[in-house]
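Novice: I would like to see how this sequence folds:
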Amino acid sequence: MILARRRFLKMGGGFIATLSLSTPMRAATVQTIKMEGSARGERIWFSPNGLAISPGTTLRFVNRDQGNAHTATAYCPELYDRARRIPKAAAPWDSGFLLPDESFEVTLTVPGVYDYYCIPHEMAAMVGRIVVGQPGDPGWQYPNPDTDDIAPEALTALPTVETILTYGRVEPEDAT
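Specialist: As a prediction, this is how the structure comes out:
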C-alpha cells in the first residue's frame, strides 16, 4: 500500500503506533521468589528455594516477611569474598537489604546452577538454588560441591539439581 506523503503525515503517530502493534512482541518471562518468615520470626526461607528456568528468565525477589529485612546474594568472590557457586560467565548479583514489600530483579542468561543466600540469615539456612537450562547446554556449569565456604545447615537446605529438574519448583520442607 502506497500512501501519499500528505495523507501519511495527517495520520501522524497513531498510524505508526498501529504498525508497531502488529509486530509480534516476545513477552519476557518473570518468576517470583518470595522471602518469607513465620509470624514470630523463628523461621525464614525463600519460596521456592529451588527453581528451574530457561535462560533469559527474570527473577523477582520480593520480601513478604513483615518482620525482617532480607537479601538475595549470589555466592561469588566479587561479593563478600565467597566461593563461586554460579557459572563462571555469569554476573553475580546482590539485592542489598530489602525491607518488607520491596523487590529486586535479576535476569539469568548463562546456563548452569546458581546458589544464593540471604546475608543476615544464611546460618538459618535461608538459601536457594536456581537451575538455568539443562545439563549439556553449551557453557553449563555446576557449582563445586566440595567447598567449605558454606555452613552445613545451608548446604543441606539446598535442593539437589536432580530434584529441581524433576519438579521444576521446590519449596522448603518446613516452610509454614
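Novice: rest of the way, CA atoms for contacts and neighbours
Specialist: Noted.
Novice: surely residue 61 and residue 73 touch.
Specialist: No: at 10.6 Å, residue 61 does not count as touching residue 73 under the criterion of Cα atoms under 8 Å.
Novice: so these two - more neighbours on which side?
Specialist: A count of neighbours by other Cα atoms under 10 Å puts residue 61 above the other of residue 61 and residue 73, at 24 against 21.
Novice: one more sequence to fold, the one below, so I can look at both together:
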Amino acid sequence: MKKLVFALTLSIACGSIFAAEHQVKMLNAGADGAMVFEPGFLRVAKGDTVKFIKTDASHNSAALAVPAGAQAWKGKMDEEIAVTLNHEGVYVYACDPHKIMAMAGVIQVGKPVNLAEAQKQADVLSKSFVMNKDRLSKYMAQVK
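Specialist: Next up is the predicted model:
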C-alpha cells in the first residue's frame, strides 16, 4: 500500500514538473498591428499555464469562450495574470476596452473539443470589430 501511495504521489508531482508557462504580451502595437496580444494564437498542453504580461498600459485579458468545465478568467486593468489550463479545447479571450479594435486571441489546449462553439463566439465577436476585422478568423484558422 505504501508503494502505491508513493507511486501516485510521484506521478502527480511529475505532472506539474512537465507543465510549461507561456507568456502572452498585452501590446498597443505588435507584429499583427495595433492593440494586440502577442502571440495572438497559442497551442499549449493540458496543465500548462499562460501568463498575460502587462507590456503596455490599459489592457486586461478576459475569457469569452472556454471548453465545458473550464474556468473562465477576467483580469483587472493593467493586471498580469496567470491562467492554468486544465481542460482540452479552444479558449477565446479579449481585452475588454479594446475588443472593438480586435484585441483578441485564441489558445488551443490539446484537442479542439469545443471548436464549433468557440467558432460561433469568435464569429459574433468579429462582427463587432471596427478594425482588423479578419484578425480573429486568422487565429481561429490555426486551430487543428
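Novice: quick one: the strands in structure 2?
Specialist: 21-30, 33-38, 41-44, 49-54, 62-65, 81-84, 89-94, 104-109 (DSSP state E).
Novice: can I get those strands in a markdown table including distance to residue 135 of structure 2?
Specialist: Formatted as a markdown table, the strands of structure 2 follow (distance: least, Cα to Cα, whole Å):
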| stretch | distance to residue 135 of structure 2 |
| --- | --- |
| strand 21-30 | 13 |
| strand 33-38 | 9 |
| strand 41-44 | 10 |
| strand 49-54 | 19 |
| strand 62-65 | 16 |
| strand 81-84 | 23 |
| strand 89-94 | 12 |
| strand 104-109 | 8 |
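Novice: based on its surroundings, how many neighbours for the aligned residue in structure 1 for residue 96 of structure 2?
Specialist: By TM-score structural alignment, residue 96 of structure 2 lines up with residue 119 in structure 1. By other Cα under 10 Å, the residues close to residue 119 of structure 1 number 18.
Novice: same question for residue 38 of structure 2.
Specialist: By the measure other Cα under 10 Å, the count of residues near residue 38 of structure 2 is 20.
Novice: state the distance from residue 97 of structure 2 to residue 3 of structure 2.
Specialist: Counting by Cα to Cα, to the nearest Å, the gap from residue 97 of structure 2 to residue 3 of structure 2 is 53 Å.
Novice: tell me the contacts of the spatially most central residue of structure 1?
Specialist: For structure 1, the residue nearest the mean C-alpha position is residue 59 (3.3 Å; Cα atoms, centre = their mean). The neighbours of residue 59 of structure 1, taking Cα atoms under 8 Å, 6 or more residues apart in numbering as the test, are 30, 31, 32, 33, 105, 106, 107, 108.
Novice: quick revisit: neighbour count winner among residue 97 and residue 3 of structure 2?
Specialist: Between residue 97 of structure 2 and residue 3, counting by other Cα under 10 Å, residue 97 is the more crowded of the two (13 against 8).
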